[in-house]
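# model the structure of this input:
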Amino acid sequence: MKNLLLSAAALAISATMAFAGDQYVDETGYAVSGYDVVAYFDLEQSPVGSAQPAGTPGDASITAEYNDATWAFSSEENRARFLENPAAFAPQYDGHCAYGVSRGGKVPGNPNLWRIVDDKLYVNITPVVVGFFEEDIPGNLSLAEGNWPGIEGDAASTSTIPQWNSEAPVQN
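A predicted model of the protein is given here:
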C-alpha cells in the first residue's frame, strides 16, 4: 500500500511538472525583463483606461531563481518576500501577455504594461492590446484561464517585446 501511494505521488508530481510552462525571458536574460515583480504590488495602480506607472528595475546583485529563470529585485526585502511564495508575485501565464493567452497563444509580456487583478499580476504586449484586455478584464481572464492548460506546456515565446529597449533595466 505504501509503495502504491508513493507511486501515485510520484506520478502526480511528474504529471504536474510536464505541464509547467517555460517562463518568458527576453534578451535581458531576466524574467520580466529584470523588473522587480514584488514592487508592482506596492505601486498605486491606475484606473482602467489609464497608463500604469512604470515598473521598478531590479538590481543585478539581488536575484533569485524560480521557474528556470533569474529574477531581479530592487531590495533584499523584496527578494525575501518573493522567496517566501514566488507564485504569489510572478506574473500569470509565465510572463506571457494575458490577452494573447486569452486568444490562445503565447506572446511576450511588457513589464510596463501591467495590471493586478485579484492579487495576481498580469502583463500585456502593447498599449493597443492593453485596451483590448481592459475592455473586458473578467471575460478575457476567463478565456485565458480556459486556454492556458492547453498551451502552458508549449515552449515560451521567443519573440522580442515590440518597441522595447532590450538592455536590461537592472541596476549594477
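
# okay, CA-based contacts and neighbour counts for the rest of this
Fine.

# what's next to the lengthiest helix in the chain, contact-wise?
Taking DSSP state H as the criterion, the chain has its longest helix at helix 2-18. Contacts with helix 2-18, where a contact means Cα atoms under 8 Å, 6 or more residues apart in numbering, come from residue 153.

# run the chain-centre distance for it.
In terms of Cα atoms, centre = their mean, to the nearest Å, the centre of helix 2-18 is found 27 Å from the chain centre.

# equivalent analysis for stretch 29-37, please.
On the basis of Cα atoms, centre = their mean, stretch 29-37 sits 9 Å off its chain's mean C-alpha point.

# now the end-to-end length of that stretch.
For stretch 29-37, the separation between the terminal residues is 15 Å (Cα to Cα, to the nearest Å).

# what's the neighbour count on residue 154?
Neighbours of residue 154 under the rule other Cα atoms under 10 Å: 15.

# isn't it right next to residue 24, touching?
No: contact criterion Cα atoms under 8 Å: residue 154 and residue 24 do not qualify, at 11.4 Å.

# what's downstream of the longest helix of the chain, the next helix or strand?
Counting by DSSP states H and E, the next helix or strand C-terminal to helix 2-18 is helix 37-40.

# so where do the helices sit in the chain?
With DSSP H as the criterion, the chain has helices at 2-18, 37-40, 76-84, 86-89, 98-102, 127-135, 137-151.

# now do the last one: which elements does it pack against?
In other words, helix 137-151. Here helix 137-151 touches helix 98-102, going by 3 or more Cα pairs under 8 Å, 6 or more residues apart in numbering; DSSP states H and E.

# name the surrounding residues that touch the helix it packs on.
The contact list for helix 98-102 (Cα under 8 Å, 6+ apart) reads 92-93, 106-107, 109, 122-124, 129-130, 132-133, 140-148.

# ok, of the residues you listed, which come out buried?
The neighbour-count criterion (16 or more other Cα atoms under 10 Å) marks 92-93, 106-107, 109, 122-124, 129-130, 133, 140-141, 143-145, 147-148 among these as buried.

# compare with the first, here's sequence two:
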Amino acid sequence: MRKSILFAAVASLALAACGGAAEAPAETGSETVAAAESTVTDLGGTPSGPVFTENQGDTLALSGYDAVSYFVGDGVPVEGSEEFTVKYQGYDYRFASEDNASTFAADPAKYVPAYGGYCAWAIGANNALAPGDPNVYEIVDGTLYLNFNEDVQKRWEPKKDEFIKQGDENYPTHDASEHYKA
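Modelled structure (predicted):
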C-alpha cells in the first residue's frame, strides 16, 4: 500500500510539473488508484522525433517491453503489463511492476531508447528509420540503443561511437510524424 501511495504522489508531482491535465483519481479505502485502469499516469509532452511502433498511428512504444528492466537487476528486458502503463510524449510505455513504472515516471528521459526505439545503426550509418528489436540492444553511457537484428548489431559494435555521433545528428532531422515504411 505504501508503494501505491508513493507512486500516486510521484505521478501527481510529475503531472503538475508537466502541466498536463489528469483525470481525477478514484479513492478506494486509503489507496489512490488511477481512474483509467490501464494507464497509471500521463506525463504529457510531445515527441521530439519519430517513435517506433508496430503500425503508424499506434501508441505502444518499445514493443511493450519494460524500459526500466534494461537498467535494473540482471538487465534482461522483460515485457511490460498493460496494468502498469505510463504515457510519455503521447506514447504508452508498459512496465512489469509498479516500482518500474514509478521509476520511469520520475525520470522518463533516462529510460526511453535512443532514436525513439529505431535501429541505432540505420539512423547512424544511413540516416534511415528501421525498426529496433527490443531484444537486440546495448546500453552505452547510460543510454539504451536498439538495433534491427543481431547481424546489424555486429556491424554497429566496432564503430558504435561514430554511429552514435552521426545518429545524434541525423535523428533530429526526422519529423515526429514519420514512421518506418518497408
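
# quick one, longest helix in structure 2?
Longest helix in structure 2 by number of residues, with DSSP H as the criterion: helix 2-18.

# that one vs helix 98-106, what angle?
20 degrees (axes from the mean of the first three to the mean of the last three Cα atoms, to 10 degrees).

# equivalent range in structure 1 for the next helix-or-strand element following helix 2-18 of structure 2?
Per DSSP H and E, the first helix or strand lying C-terminal to helix 2-18 of structure 2 is strand 26-28. Per the alignment by TM-score structural alignment, strand 26-28 of structure 2 matches no residues in structure 1.

# which strands or helices does strand 26-28 of structure 2 pack on?
Counting contacts by 3+ Cα pairs under 8 Å, 6+ apart, strand 26-28 of structure 2 packs against strand 31-33.

# any idea how far the residue most central in space within structure 2 lies from residue 4 of structure 2?
Here the mean C-alpha position of structure 2 is nearest to the C-alpha of residue 112 (Cα atoms, centre = their mean), at a distance of 3.6 Å. As for residue 112 of structure 2, its distance to residue 4 of structure 2 is 23 Å (criterion: Cα to Cα).

# likewise for residue 75 of structure 2?
24 Å.

# comparing those two, which residue is more hemmed in?
Between residue 75 of structure 2 and residue 4, counting by other Cα under 10 Å, residue 4 is the more crowded of the two (16 against 11).

# what do we get in structure 1 for that one?
Using TM-score structural alignment, residue 4 of structure 2 has no partner in structure 1.

# residue 4 of structure 2 touches residue 31, doesn't it?
Yes: contact criterion Cα under 8 Å: residue 4 of structure 2 and residue 31 qualify, at 6.8 Å.

# show me what residue 128 of structure 1 lines up with in structure 2.
So residue 128 of structure 1 corresponds to residue 151, using TM-score structural alignment.

# its match: neighbour count?
Residue 151 of structure 2 has 10 nearby residues by other Cα under 10 Å.

# ok, now residue 76 of structure 1?
Count around residue 76 of structure 1 with other Cα under 10 Å applied: 13.

# and it, what's its match in structure 2?
Superposed on structure 2 with TM-score structural alignment, residue 76 of structure 1 falls opposite residue 98.

# residue 41 of structure 1 now?
With TM-score structural alignment as the criterion, residue 41 of structure 1 matches residue 71.

# gap between the two ends of stretch 84-94 of structure 2?
6 Å.

# give me the residues contacting that stretch.
Taking Cα under 8 Å, 6+ apart as the rule, stretch 84-94 of structure 2 contacts 38-47, 59-62, 64-67, 79-83, 95-98, 101, 105, 108.

# ok, stretch 138-146 of structure 1 next?
The contact list for stretch 138-146 of structure 1, computed with Cα under 8 Å, 6+ apart, reads 98-99, 101-104, 133.

# if you set the cut-off to 7 Å instead, what comes out?
With Cα atoms under 7 Å, 6 or more residues apart in numbering as the test, stretch 138-146 of structure 1 has contacts from 98-99, 101-102, 133.

# and for the match of residue 41 of structure 1, the neighbour number?
By the measure other Cα under 10 Å, the count of residues near residue 71 of structure 2 is 17.

# where's it relative to residue 167 of structure 2, distance?
Residue 71 of structure 2 sits 22 Å away from residue 167 of structure 2, going by Cα to Cα.
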